[in-house]
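> Quick one: sequence plus predicted model below, questions after.
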Amino acid sequence: MIDEPVLRPLTPSDAAEYHALVQRNAAHLTRLGDYRDEVAATLDEVAARLAGPGPLRYGIVLRERLIGRIDLIPVDPPRYGLGYWLGEYATGQGYATKAVASALQHVRTLAATDVYAGVTHGNDRTVALLRRLGFTMVASFDSYDRFHLALTAEDGS
């Protein structure tokens, strides 16, 4: 049986494990500039973020070990933004595709109609993942492209 990643809500009790994962992956996460603020955050700041209001935050867990994070951001419900990352050692194994597909199933339960994702230029793996899951590019900006997925009755919502 192939190990499947699962999503679970991130809470302040996950702060130490999450912070350590971010620190171990600092070079990976900042290669394209996306996560500089996350890498710079202290443990106390991480705990406060996980306690506060904001996006729906989920840990990507494999064999009871945190390997990444997915956020569903209620931009203008029923429209949501999507953000995710995996630790470098967990990339290229299909875990991100499975985790994002799971997040999309969850957002359908929230009566979402649209999901958007911004992808930093050069992040070809994420572009490929989003396209595999049915997203299309809808806008291009100086540093990133915006992708969109319309959720319809035909796809299970």
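Looks like it came in fine. These figures come from a predicted structure and were not determined experimentally. Residues are numbered from 1 along each chain as shown.
> can we go C-alpha only for contacts and neighbour counts from here?
OK.
> what about the longest helix in the protein?
Counting by DSSP state H, the longest helix found in the chain is helix 95-109.
> quick one: secondary structure of H148?
strand (DSSP: H, G, I helix; E, B strand; the rest coil).
> and it, what is it in contact with?
H148 is in contact with D114, V115, Y116, A117, F135, T136, M137, V138, counting by CA atoms under 8 Å, 6 or more residues apart in numbering.
> any idea which of those residues is closest to S102?
V115 (13.4 Å; CA to CA).
> for the closest one, helix, strand, or coil?
Going by three-state DSSP: V115 is strand.
> before we move on, the earlier item: can you tell me what sits against the longest helix of the chain?
4-7, 60, 70, 72, 84-86, 129, 133, 151, 156-157.
> what about versus this one:
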Amino acid sequence: MTVELATSLPGVTIRRLVPADAGVLLALVQKNRAHLTRHGDFAELVDRDLDATTQHLETSPEHAFGVFTEGSLVGAVSLIPVEPPRYGCGFWLAERASGLGIASAAIRTLLDYARRELSASDVFAGVTHGNVESVAVLERTGFRRIDHFETYTRFHRRLAE
């Protein structure tokens, strides 16, 4: 069953990724390799080949959604079950899609999905030091800084009352 959700931005949706999306996802990741790894993030993601990308989409417990603008894949947002109803959150966008409000809209839609479909109570995210754009996205979507570690800052968003 395909799960596709509209965001608050016209033409921007998130859709659950399936193994058939692996080739398009891999191509986007490779095209944005320098952008995605500039803070030391996403090394595992950019090192995957087609088989590993397909296998990840087939077997991971992660709720991985592609971010689409007018039907074109421009990034991903995901929920990682940590100790449900507590989840981790990850996100990235292609460089050309950054700075347009797309990540914030996608995260808000993902959080609504987490609350409604997964009965999530809490969502956490980590941001590598220096990644001010991702910090801004999290702060715009209601996350608060809760821990500071050597290489990253942890954020939290409470979803349940």
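Great, that's in hand. The shown structure was predicted, so the numbers you read here are calculated from the model rather than taken from an experiment.
> now the strands: where do they sit in the first structure?
Counting by DSSP state E, the first structure has strands at residues 6-9, 56-62, 65-76, 79-86, 114-120, 136-140, 144-150.
> can you list those in CSV and add distance to G33 of the first structure?
Listed next are the strands of the first structure as CSV, based on distance: least, CA to CA, whole Å:
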stretch, distance to G33 of the first structure
strand 6-9, 25
strand 56-62, 21
strand 65-76, 17
strand 79-86, 13
strand 114-120, 8
strand 136-140, 17
strand 144-150, 11
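> still on that earlier bit, report the angle between the axes of the longest helix of the first structure and strand 114-120?
150 degrees (axes from the mean of the first three to the mean of the last three CA atoms, to 10 degrees).
> number of nearby residues for L9 of the second structure?
14 (other CA atoms under 10 Å).
> Tell me the counterpart of G66 of the second structure in the first structure.
Aligning on TM-score structural alignment places G66 of the second structure opposite G59 in the first structure.
> nearest residue to that match other than its sequence neighbours?
R69 (4.5 Å; CA to CA, 6 or more residues apart in numbering).
> Quick one: map that neighbour onto the second structure.
Per TM-score structural alignment, R69 of the first structure is aligned with A76.
> give the contact list for that match.
Contacts for A76 of the second structure (CA under 8 Å, 6+ apart) come out as A64, F65, G66, V67, F91, W92, L93.
> Next one: the last one from R115 of the second structure, what distance?
When CA to CA, to the nearest Å is the yardstick, L93 of the second structure and R115 of the second structure sit 23 Å from each other.
> Give me the more crowded residue out of these two.
More crowded of L93 of the second structure and R115, by other CA under 10 Å: L93, with 22 against 17.
> Give the equivalent position in the first structure for the more buried one.
Match for L93 of the second structure (TM-score structural alignment): L86.
> So what's the residue count around the aligned partner of L111 of the second structure in the first structure?
Aligned by TM-score structural alignment, L111 of the second structure pairs with L104 of the first structure. By the criterion of other CA under 10 Å, L104 of the first structure has 19 neighbours.
> go on, the one 5 residues further on?
Counted with other CA under 10 Å, the burial measure for T109 of the first structure works out to 10 neighbours.
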